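Q: Okay, predicted coordinates and the sequence, questions at the end:
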Amino acid sequence: MKEHWNIFLIAVMFLTRIPVGKWIDYEQGLLARSTLYFPLVGAGVGMIAAGALWLCALAFPLSLAVLLSMLTTILVTGAFHEDGLADSADGFGGAAEKARVLEIMRDSRIGTFGAIALWFLLTAKWILLTHLCELRLETAMLSLIIAHSAGRWSSLWLIWRLEYVRAESATAKPFASSVTPRRFWLASSAFVLIALLCFNWLAFFIVIAAFVVSAFAAGFFKRRIGGITGDTLGAANQIVELSLYFVILTFENASKTLMPEWKFF
């Protein structure tokens, strides 16, 4: 149990800026095993965002509460995944050849495509979450929890299915062969359980949506660069998260209009 708690804290340390370093016994092999807890850490980040949303909604308009919740998430994660999305957008948007795409991704500066991708991502999140809040605050809070969990699950799935194309990358190395079938299915079971706890039968569509979007992302990455990098994992994470807000809002609107007596949770 102590070992698994240590591995969980390593996952927290890797995916967030929450200061847990003094409580862990770190080694690279344990970092590889920490992928098992990615969906749980994602749910934890979502809970922090949901808590911030609830507190801010007590004092501010919903649109501002959503904005402050998003800012809280960025502070907790250090914009880890958003940075990957921006770098991926610059790479894929700025070049066609694999070598050039990877070269652009390595550049820490944000270009035109990266800036546009970030603007679209943050604006779309703000609009979707604000609409979810207007329908029901609890729905938006639960959406944050499951969407953040799904985003981290997508990273796990992509690591399992595709190869890293930059074997020399220090960030990528520990995860290159870290996701065994057993580890993947255990983590996936945790993700499905979180979805069920949050949204009852809608969990089926949430899990399917997360898988479909991840599969499309995998196909695109495989076709363009032959696999994944740390940046593409961050990009997929954000795309899956955004997609789930859209899916949940669609079902909520449909249920309100066509099936007002149905509840998702």
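A: Nice, thanks for sending it over.
Q: When you work out contacts or count neighbours from here on, use the C-alpha atoms and nothing else.
A: Fine.
Q: Kindly list the longest helix within the protein.
A: Selection of the longest helix in the chain by residue count, based on DSSP state H, yields helix 230-258.
Q: Report the central residue of the protein.
A: residue 151 (2.4 Å; C-alpha atoms, centre = their mean).
Q: element containing it, please.
A: Following DSSP states H and E, one finds residue 151 within helix 137-161.
Q: looking at it, residue 63 is touching residue 132, isn't it?
A: No: look at residue 63 against residue 132 with C-alpha atoms under 8 Å: they stay out of range, at 10.5 Å.
Q: follow-up on the earlier one: output the contacting helices and strands for the longest helix of the chain.
A: helix 80-94, helix 112-135, helix 137-161, helix 203-225 (3 or more C-alpha pairs under 8 Å, 6 or more residues apart in numbering; DSSP states H and E).
Q: any idea how far it is from the chain center?
A: Chain-centre distance of helix 230-258: 11 Å, with C-alpha atoms, centre = their mean, to the nearest Å.
Q: same deal with stretch 109-127?
A: 16 Å.
Q: just to revisit the earlier point, between the helices and strands packed on helix 230-258, which one is closest to residue 255.
A: Of all these, it is helix 112-135 that lies closest to residue 255, at 11.1 Å by C-alpha to C-alpha.
Q: hold the first one in mind and look at this next one:
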Amino acid sequence: MNLKLQWRYFLLALGFFTRLPVPSFPDFQESDLNHSARYFPLVGVLVGLLAAVTWWLAALLFPASIAVLCSMAVTIYLTGAFHEDGLADSADGLGGGLDRKRKLEIMQDSRLGSYGAVALVGMLLFKFHTLSALPAAMLPFSLIAGHALSRLAAVYIMATTQYARPAGKSKPLATALTQNDLWFASVFGLWSWIGFASLLWLNHGGAGALRFLLLTALPVFLAWEWWRRLLLRNLQGYTGDTLGATQQLTELAFYLGLLAWSQLA
């Protein structure tokens, strides 16, 4: 494996999905971004880690709810609200368009419509209250696993559907994934989730850890499958905006599953 090339792919993924400074690549080719998709979940691990550190520092000085808000604000700043914007645009397009062409046109419009506003505000409120209800000891691990797993869900959308349009504001975008790309992405996306389960095994035994895996995997899969079918029915594929929406929906689904587990533990 060419480590220098892999580092380049990772930096491309980091620069595409965050505000963090990375070197410029004057010889950039679209195939590079295709391969960098394998590192999308790893970018999620980094974003989740920074959110967890922010939450921990804020919790030393402020009430728990303020600490959660601080962690959410950091993730939004780090990503430039990239995924939240995708959620809002997807809601506007799917909610306001009467046919496929019009839905795609609306999604390219940078203005925020009523469907997008409701989806965005609802998502932020839902996420805030869900995170605030989680046990404090679980929050750092929840943020890391949630951000990684949700970005893996977006990669799986890319792998199982086709790109809905040849050009648009989301270009350049990875549109062709190899089996190696999917394998790498799966490892990076699942290791924090499985590692979380391993920690729970120590305190809650094997049954508790298995219940955690089931109660978090099931809502993520159901949200992913529902969204995927909705995209195929309305757009015959995905766009950059709908990938952002995938990340937001599955991240929230993970937190909800985790909250259900904590209530039953």
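A: Structure received. All of these numbers come straight from a predicted model, not from anything done at the bench.
Q: Superpose the two chains and report the TM-score.
A: The TM-score (TM-score structural alignment, normalised by the length of the first structure) is 0.89; 251 aligned residues with a C-alpha RMSD of 1.7 Å.
Q: What span of the second structure is stretch 68-87 of the first structure aligned with?
A: Aligned by TM-score structural alignment, stretch 68-87 of the first structure corresponds to residues 70-89 of the second structure.
Q: hang on, the earlier thing: between residue 63 and residue 132 of the first structure, which one's more packed in?
A: Neighbours around residue 63 of the first structure and residue 132, counted as other C-alpha atoms under 10 Å, are more numerous at residue 132. The numbers are 25 against 17.
Q: how far is the helix or strand harbouring residue 207 of the second structure from where the chain is centred?
A: Taking DSSP H and E as the definition, residue 207 of the second structure sits inside helix 179-234. Computed by C-alpha atoms, centre = their mean, the separation of helix 179-234 of the second structure from the middle of its chain amounts to 12 Å.
Q: from what I can see residue 32 of the second structure touches residue 9, true?
A: Yes: between residue 32 of the second structure and residue 9 there is a contact under C-alpha under 8 Å: 6.4 Å.
Q: who has more neighbours, these two?
A: More crowded of residue 32 of the second structure and residue 9, by other C-alpha under 10 Å: residue 9, with 21 against 18.
Q: Helix 80-94 and the longest helix of the first structure, what's the angle between them?
A: For helix 230-258 of the first structure against helix 80-94, the angle by axes from the mean of the first three to the mean of the last three C-alpha atoms, to 10 degrees is 100 degrees.
Q: Give me the distance between residue 164 of the second structure and residue 62 of the second structure.
A: The gap separating residue 164 of the second structure from residue 62 of the second structure is 45 Å, by C-alpha to C-alpha, to the nearest Å.
Q: what about these two, which has more around it?
A: Neighbours per residue (other C-alpha under 10 Å) separate residue 164 of the second structure from residue 62, with residue 164 holding more: 16 against 13.
Q: how close does the more buried one get to residue 238 of the second structure?
A: From residue 164 of the second structure across to residue 238 of the second structure, the span is 5 Å (C-alpha to C-alpha).
Q: Give the burial count for the aligned partner of residue 31 of the first structure in the second structure, as a bare number.
A: The equivalent of residue 31 of the first structure in the second structure is residue 33 (alignment by TM-score structural alignment). Counted by other C-alpha under 10 Å, the residues lying close to residue 33 of the second structure total 23.
Q: Spit out the contact partners of residue 33 of the second structure.
A: 9, 12-13, 172-174 (C-alpha atoms under 8 Å, 6 or more residues apart in numbering).
Q: Mind listing what's buried along the helix or strand containing it?
A: Applying DSSP H and E as the criterion places residue 33 of the second structure in helix 30-36. By neighbour count on 16 or more other C-alpha atoms under 10 Å, the buried set for helix 30-36 of the second structure is 32-36.
Q: average distance between that helix and the first structure?
A: If you overlay the two and look at helix 30-36 of the second structure, the average distance to its match in the first structure is 1.5 Å (mean C-alpha distance after the TM-score superposition for the first structure).
Q: now do stretch 214-224 of the second structure
A: With mean C-alpha distance after the TM-score superposition for the first structure, stretch 214-224 of the second structure averages 3.3 Å from its match.
Q: which residue numbers in the first structure go with stretch 223-236 of the second structure?
A: Using TM-score structural alignment, stretch 223-236 of the second structure corresponds to residues 213-226 of the first structure.
Q: Give the buried residues for that stretch.
A: Buried residues in stretch 213-226 of the first structure, counting neighbours by 16+ other C-alpha under 10 Å, are found at 213-215, 217-218, 221, 225-226.
Q: And stretch 190-209 of the first structure, by the same measure?
A: For stretch 190-209 of the first structure, a neighbour-count test (16+ other C-alpha under 10 Å) marks 190-192, 194-196, 198-199, 202-203, 205-207, 209 as buried.
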